[in-house]
Structures are given as structure tokens and as C-alpha cells.
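S.K.: with the sequence up front, the predicted model follows.
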Amino acid sequence: MTTVLAPVTGVAVRLGAVPDPVFSEGLVGPGMAIEPDRASGTAVAPIAGTIVKLHPHAFVVVGDDGRGVLVHLGIDTVQLRGEGFEPLAVEGDRVSAGQPVVAWDPAGVEASGRHPICPVVALDAAAGTVSGLVAGAVTAGDDLFEWDDPA
């Protein structure tokens, strides 16, 4: 079992609350989303592993077991071309769970007309393997959900 941590501080909500069908309909995979606090902050690694993809607005960490978790900082934030985001790591870095990966400004994302909600997705997860999805206040580094081994 893999424990996936909250990458940002805010309120955890179901993926269905994300205003983008790619996430809300689970097309990328199951998981949760976080409506972030608007203060500037840092997104942390949701699991220990290697950063295999890093954009200013999104990153993927793959654990030693091959499981990958996507963190997407806001919706349509690729259009900002990095403005309001500062990567604190590079692709290929090994990170521990809870280690800072990207500094960002959720209020700036919102001011740009984009939604700052943060999907946290278990990539390629088998049906029924994500559990413990609890909505409510979370702090970056808190447990967000469990990714169980397939039966």
C-alpha cells in the first residue's frame, strides 16, 4: 500500500469538484483534489520517488514500486507559461515524501482567471485500489489517500 500525501495546504475535495472533465471524470486516474489556501506556498512531493516529469504547473513522482502520482497546480495553468511558479527541483531528482518541489502563488493563479484547485491523481491505478478519500482541511504533508495493492 502507498500513502499519498497532500501536496498543498487547503481543503480536500473529490475529483468530481474539479472544473475540468479530464480530472473530474477520472480520465487520468482516481484521486482527490485540494482547494488550496490562497497564500503563496510550496507544493510538496506526495510520495517518495523520482520526479519523472516537472513543469512549473505540474509534476509526476514515481515511487520505487513503479506507481506514479500526478500533482497539477491549478486548471489551465499551462497557459501561464511558468508565471507564478518556481520549480525547486529538476526532472530526475529523487525526493522524499513531503519534500518541496514547486513554489507557487494560488492567489495569482486565481487573479489570472484560472482555477487554483489541485488534482492529485494515482496514475494508471486499477479500479478500486484508491481508498481513504476523506474530504476536509489538510496541511501539505498530511495523508490524503491510500493506494492499495490490486487484489
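M.R.: Structure received. Everything numeric in this text was worked out from a predicted model, so none of it was measured.
S.K.: C-alpha only now, for contacts and for neighbours.
M.R.: Will do.
S.K.: how about the helices in this structure?
M.R.: Remark: helices assigned in the chain by DSSP state H are 21-24, 106-111.
S.K.: nearest the geometric middle of the protein, what residue?
M.R.: residue 71 (2.5 Å; CA atoms, centre = their mean).
S.K.: does that residue touch residue 119 like I think?
M.R.: Yes - between residue 71 and residue 119 there is a contact at 6.0 Å, judged by CA atoms under 8 Å.
S.K.: once you drop chain neighbours, what's closest to residue 131?
M.R.: Leaving aside its chain neighbours, residue 131 sits nearest to residue 146 (5.2 Å; criterion: CA to CA, 6 or more residues apart in numbering).
S.K.: thought residue 130 was touching the one you found, still the case?
M.R.: Yes - between residue 146 and residue 130 a contact is recorded at 5.7 Å, counting by CA under 8 Å.
S.K.: returning to what we had before: the residue nearest to residue 131: neighbouring residues, count only.
M.R.: Applying other CA atoms under 10 Å, we find 18 residues neighbouring residue 146.
S.K.: re earlier: with distance to residue 140 as extra columns, can I get the helices of the chain in CSV?
M.R.: Shown next, in CSV, are the helices of the chain (distance: least, CA to CA, whole Å):
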stretch, distance to residue 140
helix 21-24, 21
helix 106-111, 14
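S.K.: next one for the comparison:
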Amino acid sequence: MTTVTSPVSGRAVGLPAVPDPVFAGAMVGPGTAVDPVREPLEALAPVDGTVVSLHPHAFVVVDDEGRGVLIHLGIDTVQLNGEGFELLVAKGAAVRRGQPLVRWNPAAVEAAGKSPVCPVIALEATADALGELVEAGEVEAGGRLFVWS
């Protein structure tokens, strides 16, 4: 069982509220989303593991059981070409849950006309594999979003 924690502080909104049909329809995988506070943030690792994919706007951490968790920092933020994002680790890095991976500013993302909502996706999982899913209410960075069994 893997506990997946929030990369940012904000308000849990659930995937259906993500303004992107691919995430909202859980086509990438099940999970939830967080509408982050509008201040400069460090996005945190959601699990202990290895960074297998790393872009300024998104990263994937795979845990020791081979479970990959995708964090997408905002919607359509790939179009910002890395502007406003600072990588704090390298691809292949071993990381601990709660470790800062990317520094960014959700307010700047919003000012650029993009949604700062952050999907947190259990890759290659089924919806029934996720328990204790948080889809509403305030969440703290490092707080539990779901348990993957």
C-alpha cells in the first residue's frame, strides 16, 4: 500500500473539476487534484521513490513497488516553456516524500492565462485501487490525498 500526499497546499477539487478533458475524464489515470494557494511554492514529492520523468511543469515519481505518481503543475503549462519553474532535482534522483522538487508560482501561471490546478494521478492504476480519496476541502502540502492498494 502506498500513501500519496499533496505536492502543494490549497483546496482539493477532484479530477472532474480539472479544466482539461483528459485529466477530468481520468484518461491518464485515477487520482485527484489540488487548486494551489496563490503564492510562490515548492512542489513536493508525493511518495518516496525515483524521479523517472521531470519537466518544469510536471514530474513522475515511482515508488519501490513500481507505482508511478504524476504531478502536473497547472493545465497547459507546457506552453510556458519552463518560464517561472525551477527544477530542484534531476531526473533519476532518489527522493523522499515531502522533498521539494520544483519551485513555481501558481499566481504567475494564472496571470499567464493558465489554470494552476494540479492533478495528482496514479499511473496505470484502476479507480478501485484508490482509497481515502480527498476530493474536497483544504489540504496542506504533504497531507494525504489517497491510499493506493
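M.R.: That came through, no problem. Being a predicted model, the structure only gives us computed values, none of them experimental.
S.K.: rewinding a little: tell me which of the helices of structure 1 lies nearest to residue 134 of structure 1.
M.R.: helix 21-24 (16.3 Å; CA to CA).
S.K.: show me what counts as buried in that closest one.
M.R.: For helix 21-24 of structure 1, a neighbour-count test (16 or more other CA atoms under 10 Å) marks 23, 24 as buried.
S.K.: please apply the same query to stretch 116-124 of structure 2.
M.R.: So for stretch 116-124 of structure 2, counting by 16+ other CA under 10 Å, buried means 116, 117, 118, 119, 120, 121, 122, 123.
S.K.: and which of these is nearest residue 92 of structure 2?
M.R.: Distances from residue 92 of structure 2 to the buried residues of stretch 116-124 of structure 2, taken by CA to CA, are shortest for residue 123, at 17.8 Å.
S.K.: returning to that earlier point: got a list of what the residue nearest to residue 131 of structure 1 touches?
M.R.: Counting by CA atoms under 8 Å, 6 or more residues apart in numbering, residue 146 of structure 1 makes contact with 1, 2, 3, 4, 130, 131, 132, 133.
S.K.: at 6 Å instead, please
M.R.: Going by CA atoms under 6 Å, 6 or more residues apart in numbering, residue 146 of structure 1 touches 2, 3, 4, 130, 131, 132.
S.K.: likewise residue 11 of structure 1?
M.R.: With CA under 6 Å, 6+ apart, residue 11 of structure 1 has these contacts: 34, 35, 136, 137, 138.
S.K.: picking that back up, and the residue nearest to residue 131 of structure 1, how close does it get to residue 128 of structure 1?
M.R.: 11 Å (CA to CA, to the nearest Å).
S.K.: what of residue 18 of structure 1?
M.R.: In terms of CA to CA, residue 18 of structure 1 sits 20 Å off from residue 128 of structure 1.
S.K.: which residues touch the nearest residue to residue 40 of structure 2 once chain neighbours are set aside?
M.R.: If the residues on either side of it in the chain are set aside, residue 40 of structure 2 comes closest to residue 105, at 4.1 Å by CA to CA, 6+ apart. The contact partners of residue 105 of structure 2, by CA under 6 Å, 6+ apart, come to 39, 40, 41.
S.K.: whichever of those end up buried, select them in PyMOL.
M.R.: To isolate the buried ones among those in PyMOL, judged by 16+ other CA under 10 Å, type:
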select buried, resi 41
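S.K.: what remains of the contacts of residue 105 of structure 2 once you look at structure 1?
M.R.: Retained in structure 1: residue 40, out of the contacts of residue 105 of structure 2 (criterion both residues aligned by TM-score structural alignment, their matches' CA atoms under 6 Å).
S.K.: give me the stretch of structure 2 that stretch 18-31 of structure 1 matches.
M.R.: Aligned by TM-score structural alignment, stretch 18-31 of structure 1 falls on residues 18-31 of structure 2.
S.K.: check stretch 112-124 of structure 1 too.
M.R.: With TM-score structural alignment applied, stretch 112-124 of structure 1 matches the range 112-124 in structure 2.
S.K.: okay, how far is it across the matching stretch, tip to tip?
M.R.: End-to-end distance (CA to CA), stretch 112-124 of structure 2: 32 Å.
S.K.: please apply the same query to stretch 138-149 of structure 2.
M.R.: 24 Å.
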